[in-house]
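Colleague: Got a sequence here, can you model it:
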Amino acid sequence: MADLCRKTSAKTVICSKTFEPVSEESDRELATALADLDVELQCHNTGFLTEPGDIRTKENNPYRVYTPFFKAVDASGALNVDSIPTLSTHDWPALVHWPPSLAIDDLNLKPKKTLSGKDWSEGFSIFKPGEPGARGALRRFLAHGLADYEDGRDRPDKDLTSYLSPHLRFGEISPHRILIELDKAARDHLRLAAPAEKFRKELVWREFNYNILHLQPRLDAHNFRDDFNGFPWRDSDKDFRAWTRGETGYPLVDAGMKQLWQTGFMHNRVRMVCASFLVKHLLIDWRRGEQWFWDCLVDADPANNPGNWQWVAGCGADAAPYFRIFNPTTQADKFDPDGLYRRRFDKSAEEGSHHAPIVDHAFARDRALDAYRRRDRPERDKDDDSD
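Modeller: As a prediction, this is how the structure comes out:
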């Protein structure tokens, strides 16, 4: 960046402010380098409705529970579209001649086809990177998903997902733009007011996770709740491998894990079921699951990913109780009643050739509850995975 400023005689660099621990350090280093050139660095908060750490209790403490956090965000005016800040660009001079640069194709970023001629990234085509793709996803969601979002968002068999998470993650659309369009839709069609409000709450959940990341910068590595530090996790590579491959014998879990591998995405309800299965049915450390999701998800986010994993595991902020253990069979019956989602992503569901369950639900539930009671002990249970 400093070299580009020299070549273009730029006096100001304007960028979106980052709130990830690693990126914040990079921003500080960049500011120092630009200051040496007498170049001003302006960082604006374009990616969040509030700055992580700014919304605090009356006692000036950070919020650790979502509902009062949401109320405080709402009371701050951050959800009021009339208060959204704007940045004028009309008086910015355009550069006539840019310095030589690599073409994007020179970076060789496109996936290579396998020996069979298949492009492994074909399933990722549901996402179109960039701002045009982000705005297109928002338009489609407002037109086809929002109306039924409040009641149908937990149904993986219905295509009501906004698919905005990767675009938010990489700054291709701002939550302010989403708020403006939600507000317009709700004003134009009163029946959209309730689902629009529900989606606003999901946007604020993202803000909540970033506030937790601000409070605990190593959210991906450390339990937010210290009483889980001695949890007796199992070290079972065999079970972990079955989970990653979608070979657990529970069709909803297997379909979810295969959707993740095939598309780089997974429906939110299924994410919770798959995560719960790993940490409660298999008693495998949530950090292993978080890392697998981080490696596979196109929307992998340094706050949402570990924050949501810790929420499921019971060790996070405002987490679901550990003893709330999803039954993957009843979850499938409730949220994928006709099996459409399972058959779409798991051929064995369509062919009736499921793997045998790798663990019995009743046994796993009892074992998980026993582990929860023993969580203050430092020892870990190790399985012999030799095969």
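Colleague: From here on, just use CA atoms for contacts and neighbour counts.
Modeller: Will do.
Colleague: Show me where the stretch 1-150 of the chain has its helices.
Modeller: 2-8, 21-35, 66-75, 131-140, 149-152 (DSSP state H, counting those that start in this stretch).
Colleague: chain center to the first one: distance?
Modeller: In other words, helix 2-8. 35 Å (Cα atoms, centre = their mean, to the nearest Å).
Colleague: in it, what's buried?
Modeller: Ala2 (16 or more other Cα atoms under 10 Å).
Colleague: for the shortest one, same thing?
Modeller: For helix 149-152, the buried set under the neighbour-count rule, 16+ other Cα under 10 Å, comprises 149-150, 152.
Colleague: tell me, how many neighbours does Thr89 end up with?
Modeller: Other residues lying near Thr89 total 7 when counted by other Cα atoms under 10 Å.
Colleague: if I look at it, how far off is Ala35?
Modeller: According to Cα to Cα, to the nearest Å, Thr89 stands 23 Å off from Ala35.
Colleague: just to revisit the earlier point, let me have the helices of the stretch 1-150 of the chain in TSV, adding distance to Ala275 as columns.
Modeller: Shown next, in TSV, are those (distance: least, Cα to Cα, whole Å):
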stretch	distance to Ala275
helix 2-8	43
helix 21-35	25
helix 66-75	20
helix 131-140	26
helix 149-152	21
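Colleague: And those: which comes nearest Phe323?
Modeller: Minimum separation from Phe323 across the helices of the stretch 1-150 of the chain (Cα to Cα) falls at helix 66-75, 19.8 Å.
Colleague: which other residues reach the closest one?
Modeller: For helix 66-75, contacts defined as Cα atoms under 8 Å, 6 or more residues apart in numbering pick out 50, 55-56, 63, 79-80, 201, 204-205, 208, 318.
Colleague: please redo it, this time with the cut-off set to 6 Å
Modeller: For helix 66-75, contacts defined as Cα atoms under 6 Å, 6 or more residues apart in numbering pick out Tyr63.
Colleague: for it, which positions count as buried?
Modeller: Of the residues in helix 66-75, those buried (16+ other Cα under 10 Å) are 66, 69-70, 72-73.
Colleague: got the residues you listed as a markdown table, with distance to Ala349 columns?
Modeller: Output for the buried residues of helix 66-75, formatted as a markdown table (distance: Cα to Cα, whole Å):
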| residue | distance to Ala349 |
| --- | --- |
| Tyr66 | 37 |
| Phe69 | 41 |
| Phe70 | 40 |
| Ala72 | 45 |
| Val73 | 44 |
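Colleague: and which of those residues is nearest to Glu197?
Modeller: Of those, the one sitting nearest to Glu197 (Cα to Cα) turns out to be Phe70, at 11.7 Å.
Colleague: one more to put side by side:
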Amino acid sequence: MAAPSIVWFRDDLRLADNPALRAALDRDEPVVGLYLLDEDSPGMRPLGGAAKWWLHHSLTSLGEDLAAKGATLVLRRGAASDVLPAFVADTGAGAVFWNRRYSRPERDIDAGLKASLREDGVTVESFAASLLFEPWTVKTGAGKPFSVYSPFWRACLSLPSPRAPLPEPREVAGFSGRVDSDDLDDWELLPTSPDWAGGLRERWTPGEAAAKRRLKEFIADDLGGYDRSRDEPASGSTSMLSPRLRWGELSPYQVWTAAVDEGNPRRFLSELGWREFAWHTLFHNPDLATVNLRREFDAFPWPRLNPTHLEAWQKGETGVAMVDAGMKELWVSGWMHNRVRMVTASFLIKNLLIDWRRGEEWFWDCLVDADAANNPFSWQWVAGSGADAAPYFRVFNPELQAEKFDPKREYIRTWAPEHVSGDAPEPIVDLKESRKAALEAYEEVKRAPR
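Modeller: All right, here's what the predicted structure looks like:
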């Protein structure tokens, strides 16, 4: 029996523009796909609830797509350093291919496996597929990582243009040997008691085919007006591609190429650049989710946690219209408009004086697009403690934000209608007084040694 090639799928749940899959096909041996749910290796962060829901359905879709091409997706669970070598032995594989990951725990896992498998005579190769510009290739003139977005993105754009996407294979020659696979339902990724995912099912269809449709729709219908209405949460003009990129149902190369072919949508491309910058920052700062990037913020005098305020924020019961609308959209749909993400985060940190890490953890659990870079990076940006951060004295006034970006209250009416009907609760804090308290606390950060 021929020694098959293993394609280890991770955050790249697609067949098109998948360099690891292409390398396996080029080897001209049978191919077996593997997805490994690893929550056991050191440093691996368990997925949040909404992310698990998406993963279940995206894996279902990928398995069906591979089967239609002639191959199988095998599911295994456990520490990758144990499970992957065992799977290589089970199949007698002669090669393993994967697309690179960039968080520190994952990089350590991959480096160890690459070295040990090669020592055993197995061909192992990895590829760039999840970022347009790999983090170590973008440096300042002094050879250091960037800490400010604009020069970072200019440096990216001075590099060779991103490659063209690879086509989807017409067929994938499957492995005929017997290989045991976990049952996806046994992983219990879907909520059952209670089943809170009704809003997710209503809004989303995970999988590569749906991702391609959404990209095509966005380019045709919304890209032209993106600059004008991207900040209006009721406009529906945002791409809604973030979970597709997070799970790799689309690659950034596909999105980049589709947008560029339509013209030169600089503003939209810069959003891809912001995603690149988040991963660049995480690559060079592995503890981004727990440690202030600007260490002087360690001196911020967070008061004792008020659990009532935190719960009101989580449930969308703060009495502040745009905050409540955003938090309810998040809970129901697993997603939130980016402008509203900034408003809700600012309210938690700067009006309620609750540590940004509490908000990051809640979004990690509730967002279908939460990933290891963008989620903590964005929270630190709002907090003022991160890269290219908003200055701490910039406090988003949620009432003014609603007036500017939801003037007809369409978004608020959709997600928090009690604020339109007059049945909303009283605000849990005074916006003016709480902003003043935040600025007073910030004075201690300014006095901290740098």
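Colleague: ok, back up a step: okay, the buried residues of helix 149-152 of structure 1 in a markdown table with distance to Arg344 of structure 1 next?
Modeller: Output for those, formatted as a markdown table (distance: Cα to Cα, whole Å):
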| residue | distance to Arg344 of structure 1 |
| --- | --- |
| Tyr149 | 21 |
| Glu150 | 24 |
| Gly152 | 18 |
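Colleague: Just give me the longest strand of structure 2.
Modeller: Taking DSSP state E as the criterion, structure 2 has its longest strand at strand 31-37.
Colleague: Figure out which of the helices of the stretch 1-150 of structure 1 is closest to Ala196 of structure 1.
Modeller: With respect to Ala196 of structure 1, and counting by Cα to Cα, the nearest of the helices of the stretch 1-150 of structure 1 is helix 149-152 at 8.2 Å.
Colleague: so the helix or strand that comes right after that closest one corresponds to what in structure 2?
Modeller: For helix 149-152 of structure 1, the following helix or strand on the C-terminal side (DSSP states H and E) is helix 165-169. Residues 242-246 of structure 2 are where helix 165-169 of structure 1 lands when matched by TM-score structural alignment.
Colleague: what's the mean distance for that stretch versus structure 1?
Modeller: Aligned to structure 1 and superposed, stretch 242-246 of structure 2 gives a mean residue distance of 1.2 Å (mean Cα distance after the TM-score superposition for structure 1).
Colleague: ok, Asn304 of structure 1 - contacts?
Modeller: Neighbours of Asn304 of structure 1 in contact, by Cα under 6 Å, 6+ apart: Asn209.
Colleague: Strands of the stretch 251-387 of structure 1, residue ranges please.
Modeller: 381-382 (DSSP state E, counting those that start in this stretch).
Colleague: Kindly report the same for the stretch 1-150 of structure 1.
Modeller: With DSSP E, counting those that start in this stretch as the criterion, the stretch 1-150 of structure 1 has strands spanning 12-16, 40-44.
Colleague: Out of those, which gets nearest to Arg269 of structure 1?
Modeller: strand 12-16 (31.0 Å).
Colleague: how much space between the equivalent of Asp151 of structure 1 over in structure 2 and Arg267 of structure 2?
Modeller: Counting by TM-score structural alignment, Asp151 of structure 1 lines up with Arg228 in structure 2. Taking Cα to Cα as the measure, Arg228 of structure 2 falls 10 Å from Arg267 of structure 2.
Colleague: Same check on Ala209 of structure 2?
Modeller: 26 Å.
Colleague: if we can go back for a sec, okay, the strands of the stretch 1-150 of structure 1, which one's buried deepest?
Modeller: strand 40-44 (a mean of 15; mean count of other Cα atoms under 10 Å).
Colleague: which residues in structure 2 does it match up with?
Modeller: Taking TM-score structural alignment, strand 40-44 of structure 1 hits residues 123-127 over in structure 2.
Colleague: Please compute how far the matching stretch lies from its chain's middle.
Modeller: Here the centre of stretch 123-127 of structure 2 is set off from its chain's centre by 24 Å, with Cα atoms, centre = their mean.
Colleague: That one vs structure 1, average offset?
Modeller: Looks like 1.2 Å for stretch 123-127 of structure 2 (mean Cα distance after the TM-score superposition for structure 1).
Colleague: what's that stretch in contact with?
Modeller: 95-100.
Colleague: just curious, which of these is nearest to Tyr35 of structure 2?
Modeller: Nearest member of the contacts of stretch 123-127 of structure 2 to Tyr35 of structure 2, counting by Cα to Cα, is Trp98, at 10.7 Å.
Colleague: what do we get in structure 1 for the closest one?
Modeller: In structure 1, Trp98 of structure 2 lands on Cys15 (TM-score structural alignment).
Colleague: got a list of what that match touches?
Modeller: So Cys15 of structure 1 contacts Cys43 (Cα under 6 Å, 6+ apart).
Colleague: Pull the number of nearby residues for Ile55 of structure 1.
Modeller: Residues near Ile55 of structure 1, counting by other Cα under 10 Å: 20.
Colleague: Please apply the same query to the one 3 residues further on.
Modeller: When counting by other Cα under 10 Å, one arrives at 8 neighbours for Lys58 of structure 1.
Colleague: Now which residue in structure 2 aligns to it?
Modeller: Under TM-score structural alignment, Lys58 of structure 1 pairs with Gly141 in structure 2.
Colleague: ok, so what distance separates its match from Arg214 of structure 2?
Modeller: 39 Å.
Colleague: show me the contacts for the spatially most central residue of structure 2.
Modeller: The centroid of structure 2 falls nearest to Asp371 when counting by Cα atoms, centre = their mean (3.2 Å). Residues near Asp371 of structure 2 by Cα under 6 Å, 6+ apart: none.
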